[in-house]
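In: Sharing a sequence plus its predicted fold:
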Amino acid sequence: MRELNDEELVLRLREAKEELFNLRFQMATGQMDNNRRLRMIRHDIARIYTVMRERELGLSVSPDEVPSGEGAA
């Protein structure tokens, strides 16, 4: 997740939320085969939010913002 840039994170978040919606719908109608998938998607969403918050606070940087002058004095 951390190697994705901000736009890719937003896209991945949107896809995960859509899948979560569909899985909840399947669960309500009794068509769900894999209950574990619901939990995995929720954890992925939490991971994405965590990475986004870390970048917002400056605790980590996106791959686009990697300093180019590493090692230069």
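Out: All right, it came through fine.
In: Please count neighbours and contacts with C-alpha atoms only from this point.
Out: Will do.
In: so how far is R14 from E7?
Out: 11 Å (CA to CA, to the nearest Å).
In: for comparison:
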Amino acid sequence: MASKKTITTLRDKSADELRSRERDLREQLFKLRFQRATGRMENPMKMRQVRREIAQIATLLNERERSA
């Protein structure tokens, strides 16, 4: 489960910052998938962490969109 610290820092960011972070994380996830496919992945848990943070950002953006 995500720490409250992570969620709090994400909530403090603007929508543009969140979209930028999400884009960076998606690129990172793409690279991690290639590493897994080639067998060079050092930390398999990193994929899980990245996917989870992407989901948290998407949820926050959705919440803001619906409340506006």
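Out: Received it, and whenever you're ready, just let me know what you need. This is a predicted model, so every value here is computed, not measured.
In: still on that earlier bit, what about E7 and R14 of structure 1, which has more around it?
Out: R14 (13 against 9; other CA atoms under 10 Å).
In: Can you find the partner of Q35 of structure 2 in structure 1?
Out: Using TM-score structural alignment, the partner of Q35 of structure 2 in structure 1 is Q26.
In: number of nearby residues for that match?
Out: For Q26 of structure 1, the count of nearby residues is 13 (other CA under 10 Å).
In: That one contacts N34, doesn't it?
Out: No: the criterion here is CA atoms under 8 Å, and Q26 of structure 1 misses it with N34 at 10.2 Å.
In: Just give the nearest non-adjacent residue to R2 of structure 1, would you?
Out: V51 (6.5 Å; CA to CA, 6 or more residues apart in numbering).
In: what helix or strand does A37 of structure 2 sit in?
Out: A37 of structure 2 belongs to helix 15-38 when assigned by DSSP states H and E.
In: If anything else comes up later, I'll come back, but that's it for now.
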